[in-house]
Each structure stands twice: as C-alpha cells, then as structure tokens.
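*Asks:* just coords:
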C-alpha cells in the first residue's frame, strides 16, 4: 500500500510540474505562408504561438547567411542608433538583439481584409482566468496525492480558499477584470469601428467573467463536499485536470469556428464563412495555413498519462479497500 501511495504521489507530482510548465509554454502554433512572404525573409512564415493566457509572436529574425540578413538591418533602430556606415560598420553585429517581425500584428492585418476581428478578441473570458483554473487543478492534484481523507480535505479547503481569495482580489479589488475589458473593447475596435456594438460585447465579457468566477467558487464547495461524502469522488481530483489536452483543443477549435463564421461585412474582400484549419494544412486564396501542436501540448499529454496511471492505481486501492 505504501509503495502504491508513493507511486501515485510521484506520478501526480510529475503531472503537476508538467502542468505548471505548460501554462507558460506555447501549446499550439499556426503559420501562414504565401508568395509575398519568401522563405528567405520569413523562414517560418507568419507564425504565431497559442498559450493559455494569450497569443504570442512566433517569428524570429532571419539567420546569418540569408539574403535578408545580408541586405537589411533587422534590429529596430532607436533615436540613439547612429546611421549605418557600410565601411566602418562592415564587421559590426548590427542585428544584435534583433527580433522577428511582429507576426501577431501581421496576421491581424491579413485577417482583417476578409473581415476577421483581431486575434486578441478570442477567448476573452478564458485567457485572463486561465491562471485561476490552473491553480484550481493544482489544488485538486495535490489533494489527490494525499493518501488519507483528512489531509486530502485539509489541502482542498486551504487551497481552494487561497485560490478564491486570490481570484476575487485580483479581478475585483485590483481592477484587473475592468482593465481587461477595457483592453478587449479597444482591441475589438482596431479595424471595425462600431462602439455601441463593441460596448455590448465588453459588457458581456464582464457578465460572463463574473458568472465563471463565482461559478468556480461554487464548484470548489461541491468538490469539497463530494470528497467528504463519497469515497470514489476523489478520482475526479485526477480525472478533471487530466482532460486538459481535450479542454484546449475544444476551446481552440471553438474560437476558430467563431472567427471564421463571424466575418465583418466591412472586410475588403467578401468570403463565405469557413472553418479555419485546426490541425494540419489548409489553403485560403494564396495563403497556406499550417496548424500543429507545439511542445507545450506534449506536456499536457504527459499530464494526462501520469494522472490516468495514478487514477487507475487509486481506483484499484479503492476496490481493494486499501485507500480512504
């Protein structure tokens, strides 16, 4: 029994570390390629990385030896940068610290021509609250690793109280919910100026966020009550966070559908509603789209494998009557 408990604890710890790392990691990548983005200048195309808390630039500066690196200065020049001298600066690394093109902005620019809203307007509730869901899952996993009922309930109670307090202070007292909604409204109106319509969207984000916040607190209470009353309920402490790979794909695909089926009529080109590529390669006009999981998704799969193995061991213990 002790050996099995140690195995369950070890697997859960590995899953917890992988999950926390995955929160900061790129989970999925998308790249657009087209004739007007030559591989020499854009080796990865117009590439973006999807994280749980937002979408980030995936482009990098062209490598040494490429035509782009030899012909242009890739570094953003500031007021303190002197004019480039081809004689005295020939051996100087003028691209030191250079970053790639802001491909999130570039993709937004491309997409708005067909009426798509900016990428940042996607998942306006999920992104800012993701950290609290991860904390919620972390508490569940720590409690699952506890072999006894009393320490399990103690971890759940203390952990959930901490997460709930953090969430309320962060979102309401520190004003992060209000500032997020302001940023969302501003971003939504980047290309298509409809202030009244967008204000309604912002109000909806506020309302839904509040429902999710207090709904999550209610779920915390249900979890504590369930673990206290039903012995097998503890298996959900591992099963729920184990489904993170599925949660991400469903959310990702759902928002892609939203973007492709809610095209603004003010777009420069009129296209029929479509489903952007979730996995694999697709093509729209002259653009080829590539969409694949990145290394962060591998961490989510590791979370799934470890927690499911731990769950099976714990279920065996429950059947044999060797676990509380």
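*Replies:* Yes, it's here. It should be emphasised that the depicted structure is a prediction, and the values quoted were computed from it without experimental measurement.
*Asks:* only C-alpha atoms for contact and neighbour calcs from this point on.
*Replies:* Noted.
*Asks:* other SSEs contacting the one helix or strand residue 16 maps to?
*Replies:* Assessed by DSSP states H and E, residue 16 sits inside helix 2-24. Applying 3 or more C-alpha pairs under 8 Å, 6 or more residues apart in numbering; DSSP states H and E, one finds that helix 2-24 contacts helix 126-145, helix 295-320.
*Asks:* pull out the buried positions in the last one.
*Replies:* Judged by neighbour count (16 or more other C-alpha atoms under 10 Å), helix 295-320 contains these buried residues: 296-304, 306-311, 313-315, 317.
*Asks:* let me know the angle separating that helix from helix 2-24.
*Replies:* Helix 295-320 runs at 150 degrees relative to helix 2-24, counting by axes from the mean of the first three to the mean of the last three C-alpha atoms, to 10 degrees.
*Asks:* one more structure, for comparison:
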C-alpha cells in the first residue's frame, strides 16, 4: 500500500523466452499514455505518503481495544497517538524528514522515475548527435520528454536493482534528480528533504512524464499540497476523537476502535475504485488517440479499446480480509463480554 511495484513474474513457457520478468508498470504506462492516461505512479500520492502513519494509527486503535479499563485504554491511546503525531509531523514538514519514510515507499518513488537505485557505477550515457540529437534536444526544449530504448532498458534494470539499495542511497538518487530539476525551474525551492516537498515534486514529475503541460499540472499539484495539509490535520482530529470516545466501554466512538480496522478492505476497494475512475476520466488531450472517458474494471476482466485488462486481488488483499474476519470475531466476543 506504499507504492507502485511490478507485479509481473518471469514467464517459463516454451513459446516465450524471457531473461528477466517484464516490467508491467512501465509497459502499462507506455501503452496508457497513448490514450491520454497519466502514469500509474500519479495515483494515490497522499494515501501512499501517509500509509505508514495510517497503519500505525490502526495498530494503536487495536491495542487500545484490548484494554477493558477505560483509564488504561485512554493512556495507551494517548501515548501511541502522540508518538504517531510527532513522527508524522517530523516526516512531512521537517527538514530531511523524508528520511523517516519507510524504504518501500522511497524505493517506489525512485523506480517510478526510471532511476537506477543502486550503489553501482552506471553505464556511460549514450550521446546522440547529428539530426537525431538536434531533434531530441528540440523536443525536450518544447516540453516533450524523449525516452530512448537504452533508457527503457536501464529502467528495467533499475526496477530489479532498487530492492537491494539502502534507503540513504535511494534518497540521494531522488535529491540528485531534484537538484537537476531545481536548476531548470524557476519555481522549485532548494532541497530541504521534507516529505511534503518530495511528494509535491514527485507528483508533478509523474504527471509531466508524458504530458509536460505546466498550465494543467500546476493546479493539480496545488490540490495535492492542499490535500496533504487536510489529511494531516484530519488524522490529528481523528486521534483526539478516538481518545475522547474511549472514556467508556460503550457508544459509537468506542466501537470505532475495532470497526475501522475491520472495514479496511472496504476502504481499500473504495479508494482503488475512485482512482480507477480518475484514471479513466482524467485523460490528457495530448494523448495520441482520443477515447471517451471510461471506468476501468475494478475486479475481473475488462477491455479498453483493443486492449484487455485483468484486475484481481492478490495476497495482500486476502490477508486484509482474513484480518477483518478475525477482528470481527474478537469484536463479537467483546460485545458478549460487555453484555454479560
């Protein structure tokens, strides 16, 4: 839940010869941009950035539910929520707070930019001269990103190698790319290492990967920044509300301690569906082909133009459902306990 990762596995078939697994994320981004769809990494930026805090929030709620004494429960919840709030504030807004993000999230940001996230020495950059070089330079000056076949191959290697790189090196890779963009931009401020700055910059870069139109991107980035602020304070408000509701062993606020974690799979499906709708209804006019807005298939097989899509739950979603069933049984036992 903290990033976009390649879900494809190496094919072992007689009719298919693969030395390494296909990077399905990159392939989908390439195909989707022809109809004006934004890259997959542009979806759920706030959810992914706050995922570790939300999971910790749910964990503290479950721990609080274990205690039957209201006083003990309030102490546990208060201590846990204060720790999460401090962690969240330092990560989002403090200088170099991005270092407090989990490695999976950082790695996902690096690989989504097609960077090589290892400590190894990269291969020399291929320099294109002549007419081809002039054409490439002209396109890039006009705002069109040119991706060479050699860069595609490097991106595939980066996706495999990023898992082995330490978080410090991954952040250095992001900072290096940010510094390059900052030199070219009049609006980017010097790197301060806060998660807020990284999220805002990375979102803008993802949106402009294929459709580099600042007039469209800047308002979307402003909306993201506003959403980050709102979610930050909404989580703080939710923490205070939960602590207030834990004063007694009854009432709606008390049962939220267990009902919210139980409903996690439902929240995931709602959020997932909403972003699929966004992808299908936020089509950029710079796409090579024009299609009507559409709703991608949430679960099952679907079709977009001549392409077939497959969307099915994986192990993580199954574990969430299993956890919900276990928690539902625990809630039922607690209800009977309080009733007796």
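*Replies:* Here it is on my side, so go on. Keep in mind that this is a model prediction, so the values were computed, not measured.
*Asks:* just the TM-score for the two chains, thanks.
*Replies:* Once superposed, the chains reach a TM-score of 0.71 (TM-score structural alignment, normalised by the length of structure 1), with 241 aligned residues with a C-alpha RMSD of 1.5 Å.
*Asks:* follow-up on the earlier one: relative to residue 32 of structure 1, which of the helices and strands packed on helix 2-24 of structure 1 is closest?
*Replies:* Closest to residue 32 of structure 1 of the helices and strands packed on helix 2-24 of structure 1 is helix 295-320 (C-alpha to C-alpha; 19.3 Å).
*Asks:* turn the helices and strands packed on helix 2-24 of structure 1 into CSV, columns for distance to residue 112 of structure 1.
*Replies:* Conversion of the helices and strands packed on helix 2-24 of structure 1 to CSV gives the following (distance: least, C-alpha to C-alpha, whole Å):
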stretch, distance to residue 112 of structure 1
helix 126-145, 22
helix 295-320, 28
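*Asks:* out of the ones you listed, flag the one nearest residue 8 of structure 1.
*Replies:* The closest of the helices and strands packed on helix 2-24 of structure 1 to residue 8 of structure 1 is helix 295-320. By C-alpha to C-alpha, the value is 4.8 Å.
*Asks:* quick check, distance from that closest one to the centre of its chain.
*Replies:* With C-alpha atoms, centre = their mean, to the nearest Å as the basis, helix 295-320 of structure 1 stands 22 Å off its chain's centre.
*Asks:* what angle sits between that helix and helix 126-145?
*Replies:* Helix 295-320 of structure 1 runs at 30 degrees relative to helix 126-145, counting by the same axes, to 10 degrees.
*Asks:* what's the match for residue 300 of structure 2 in structure 1?
*Replies:* Counting by TM-score structural alignment, residue 300 of structure 2 corresponds to residue 280 in structure 1.
*Asks:* cool, residue 90 of structure 2 as well?
*Replies:* Aligned by TM-score structural alignment, residue 90 of structure 2 pairs with residue 169 of structure 1.
*Asks:* next, residue 276 of structure 1: secondary structure please.
*Replies:* Assigned with DSSP: H, G, I helix; E, B strand; the rest coil, residue 276 of structure 1 falls in the coil class.
*Asks:* can you pull the contacts of it?
*Replies:* Neighbouring residues of residue 276 of structure 1 by C-alpha atoms under 8 Å, 6 or more residues apart in numbering: 256-257, 260, 282.
*Asks:* what does residue 286 of structure 2 give?
*Replies:* Residue 286 of structure 2 makes contact with 36, 211 under the criterion C-alpha under 8 Å, 6+ apart.
*Asks:* buried set for the helix holding residue 16 of structure 1?
*Replies:* So, applying 16+ other C-alpha under 10 Å, buried residues of helix 2-24 of structure 1: 5, 7-9, 11-13, 15-16, 18-20, 22-23.
*Asks:* from the chain's centre, how far out does stretch 235-244 of structure 1 sit?
*Replies:* Remark: stretch 235-244 of structure 1 is offset 19 Å from the chain centroid, using C-alpha atoms, centre = their mean.
*Asks:* can you list the residue ranges for helices in structure 2?
*Replies:* Assigned by DSSP state H, the helices in structure 2 fall at 24-32, 45-66, 70-93, 103-112, 130-141, 149-161, 167-184, 195-207, 214-245, 252-262, 264-281, 315-339.
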